[in-house]
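Engineer: pasting the structure only:
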């Protein structure tokens, strides 16, 4: 299997792609300072027995979340903990104001703060040192029993007293000298951590994990990587210096991209990255999968699409599902989707087909470096998957909520809005004290509102003794209605001048709660007065009278 790593370094963004046999399998994007892996001296803010958790101030915008299962029993230098620390209920282990050493295991996502643990882990190229537990482990990716036994024996002999080590995949075939060098290096790092924790005052950053390029060199650059291509001369030199310290044999595989064409375009990664952000992913057979993300979970739906099969329906469904599971796992890894994942396969009545598809899914997830669990395949064809999330996924990094639909993906239809506007205009005609009203709305809504003519509006004016002008305006949000008040029809024409200058008195969002209506900023009052002067009339009624009422209420 040909494996390559391509790295693009730009002023505000670093991207790394992993390609296997010409196919993009991983993409990592870093903007700003990463938090996962950092060690902080934090202060317990509050303890919640009902959640069996505590919130810890580590100096970020939001407090970090610490679950009871992530609290160790061993006390460390620099911590202010009671004798009960690590034993009993959460309320007996921690108290507000306590200073403890924690490590970030999951980046903040959305409205949630970072997740932290008191079990510290310091990774190097061949080993992970765990100073707070007494344990020896070997990566599950090293499959040979003889090699696993050899590495475990070496790890047992070199691990520090009352500490733990995990042998990483890169250590396969490596001798004791290299492993011992990693232990010595990590011990020196840990000694610096404890020294800073002893002298630091919470909340404080004690240890910062390396940035993306060094993390990729540490975690991914192994013997099975044929080449590592990077476009930054500075980072290229740092990588060579880093490899000289622990893996000089890999230096020849690192090359500097010197072409004028951007490196991601040169290797075809840019197009693949664009595909990784699409909602619909096509399969080679003509079927497709649809990936939808919600607050609680990610849902992946499988469809036959253009694929009609050659024999019978059962075989068509089976082949589509079989092809889909490989692409689904690839997309999960590529997009770094974490949390709960629900896969809706096409229903299969044949039990043998169901087992084959589930078996294929189990084989596919073995390529994932993250911790992933397949729960079961239900009778409805639903597969439940959980996957550990550490860093922000591709969607979180590269996209933001749509300001138009606020992340819902849907807005009210023009017909729904036209019906709502008609009801709203009737209400305003009945309850509003102004003698004239100007209503502005989206052109599509306007067209549907008057599809049968204006007779309903003229009747409404006659019944309520008001003059009402309704018009469409390009660029207005589909769900938004602007209403301007005036004392009479003549004054309404004056208000139209102000509306043309971009001024409003009331903004209605007909799909929002009342308290989500948009208010006019207080500092804009002078601009409204200036617009009135330009129009040639002092503001003694209509929009300005309404504004004064709003400001008077706000100031009292």
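Structural biologist: In hand now; what should we look at? From a predicted model like this one, the values you see are computed outputs, not experimental measurements.
Engineer: when you work out contacts or count neighbours from here on, use the C-alpha atoms and nothing else.
Structural biologist: Fine.
Engineer: next one: residue 555 relative to residue 455, how far apart?
Structural biologist: 43 Å (CA to CA, to the nearest Å).
Engineer: before we move on, what about residue 19?
Structural biologist: In terms of CA to CA, residue 19 sits 66 Å off from residue 455.
Engineer: between these two, who's got more neighbours?
Structural biologist: The neighbour count for residue 19 versus residue 455, taken as other CA atoms under 10 Å, is higher for residue 19 (19 against 10).
Engineer: that's a strand at the more buried one, yeah?
Structural biologist: Yes. Counting by DSSP: H, G, I helix; E, B strand; the rest coil, residue 19 is found in a strand.
Engineer: host element of the spatially most central residue of the chain?
Structural biologist: Nearest to the geometric centre of the chain sits residue 396, at 2.6 Å (CA atoms, centre = their mean). Using DSSP states H and E, residue 396 maps to helix 394-398.
Engineer: structure two is appended below for comparative analysis:
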């Protein structure tokens, strides 16, 4: 079995807590956590319905804090054939257990869900969600076998999400993990005080857990930090944290070089072409400018070669910068249909080992390549957009 060296470097800057993830001394991505960030995603709370807004298709929830949360009707527990807001399933003053799905942003309260998730290393237990889901990174055959097996271990209304790493785990170990997650949920429900709104369960070391989960890290992590970290070993199964001081000189150079490139709007390629990254709230636009290139052969071949070079760097930067949501890439225009197909396939192949779910959709009517990528918080993209406000 292939082994890797995992390194996480945590540093404090004036604005951020900067986390760098390296695997075998290659920088995978950066997380820029604002100093004033509230880390509540995954928290489980007791809330109370204050008002229902049919126009917004959801309800506002009092959480015992100044900001109310919002829960869309698709995230409410109800019979799938019924609309809970129209059928009277939800009443003002009703109390419900909810989980934070999205952080509060400025004056906007947190986004909530009733579909509680209890996360494990290979499985995510769903106490009330009635379904079995499988990671998109598993083959259809692997997914169906695991789905069939775990279906027998769940009883309505339970469900489970099967993570990619589950494919390499013994069935007995999966059963053991699922039972542990079920027990964790039972213990949580015993602590609920129906007279007290607010947190039932607050997650610790959430960003570290997310990093370990997203990058499928197991074994030993070398954690370099310029300030003490409180790490709870109990919540990090099969991972050993070795806390160290300052990172070595060579790794320092590797990190600084990657970071300097990742925060720059423009990226100059070896060919002389330039990739320009522009972020908006709605989408990210990446443009390839070939003004500085002198073609050595016919322009179609030159454009195709530049596009392949740009694709490699763009995919790497999307991962480093944590770019998510809708992405449009304006490659240099190609007239050869075979070149266009090969470029599309090449971009898809570059994303095969992406730690986030990415879909390369094809070309738009205007010739732009369209992608969607699962959005995560604390990326460089988020930091740039936040600065605009």
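Structural biologist: Good, I have the coordinates. All values derive from a computational prediction rather than experimental measurement.
Engineer: any idea what the TM-score comes out to?
Structural biologist: Once superposed, the chains reach a TM-score of 0.82 (TM-score structural alignment, normalised by the length of the second structure), with 381 aligned residues with a CA RMSD of 3.5 Å.
Engineer: residues contacting the residue nearest to the centre of the first structure?
Structural biologist: Residues in contact with residue 396 of the first structure (CA atoms under 8 Å, 6 or more residues apart in numbering) are residue 109.
Engineer: what does it align to in the second structure?
Structural biologist: Per TM-score structural alignment, the equivalent position to residue 396 of the first structure in the second structure is residue 382.
Engineer: what does residue 455 of the first structure give?
Structural biologist: Match for residue 455 of the first structure (TM-score structural alignment): no aligned residue.
Engineer: from residue 436 of the first structure, how far off is residue 455 of the first structure?
Structural biologist: From residue 455 of the first structure to residue 436 of the first structure the distance is 18 Å (CA to CA).
Engineer: can you name the element that comes right after the helix or strand harbouring residue 242 of the first structure?
Structural biologist: Here residue 242 of the first structure is covered by helix 233-246, with elements defined by DSSP H and E. Of the helices and strands lying after helix 233-246 of the first structure in sequence (DSSP H and E), the nearest is strand 254-256.
Engineer: how about that following strand: buried residues?
Structural biologist: Residues of strand 254-256 of the first structure classed as buried by neighbour count (16 or more other CA atoms under 10 Å): 254, 255.
Engineer: likewise stretch 81-92 of the second structure?
Structural biologist: For stretch 81-92 of the second structure, a neighbour-count test (16+ other CA under 10 Å) marks 83, 84, 85, 90 as buried.
Engineer: stretch 140-150 of the second structure too?
Structural biologist: Buried residues in stretch 140-150 of the second structure, defined by neighbour count with 16+ other CA under 10 Å: 143, 146, 147, 150.
Engineer: from the chain's centre, how far out does it sit?
Structural biologist: Distance of stretch 140-150 of the second structure from its chain centroid, counting by CA atoms, centre = their mean, to the nearest Å, is 24 Å.
Engineer: pull the residues that contact it.
Structural biologist: With CA under 8 Å, 6+ apart as the test, stretch 140-150 of the second structure has contacts from 132, 133, 134, 135, 160, 162, 167.
Engineer: and the next element down the chain from the host helix or strand of residue 146 of the first structure?
Structural biologist: Taking DSSP H and E as the definition, one finds residue 146 of the first structure inside helix 145-158. Next along the chain after helix 145-158 of the first structure, taking DSSP H and E as the criterion, comes strand 164-167.
Engineer: residue range for that next one in the second structure?
Structural biologist: The aligned range for strand 164-167 of the first structure in the second structure is 159-162, by TM-score structural alignment.
Engineer: what's the average distance of that stretch to the first structure?
Structural biologist: Here the mean offset of stretch 159-162 of the second structure against the first structure after fitting is 1.8 Å, by mean CA distance after the TM-score superposition for the first structure.
Engineer: chain center to that stretch, what's the gap?
Structural biologist: Relative to its chain's centre, stretch 159-162 of the second structure lies at 17 Å (CA atoms, centre = their mean).
Engineer: how about the strands in the stretch 151-300 of the second structure?
Structural biologist: 159-162, 198-201, 219-225, 239-244, 266-268, 274-279, 283-289 (DSSP state E, counting those that start in this stretch).
Engineer: for those, which one ends up most surrounded?
Structural biologist: For the strands of the stretch 151-300 of the second structure, the largest average neighbour count (mean count of other CA atoms under 10 Å) is found in strand 159-162, namely a mean of 24.
Engineer: what about residue 40 of the first structure, which helix or strand?
Structural biologist: strand 39-48.
Engineer: so the helix or strand just after that strand corresponds to what in the second structure?
Structural biologist: Next in sequence after strand 39-48 of the first structure, counting helices and strands by DSSP H and E, comes strand 53-57. Under TM-score structural alignment, the match for strand 53-57 of the first structure in the second structure covers residues 58-62.
Engineer: right, and residue 114 of the first structure touches residue 63 too?
Structural biologist: Yes. At 7.4 Å, residue 114 of the first structure counts as touching residue 63 under the criterion of CA atoms under 8 Å.
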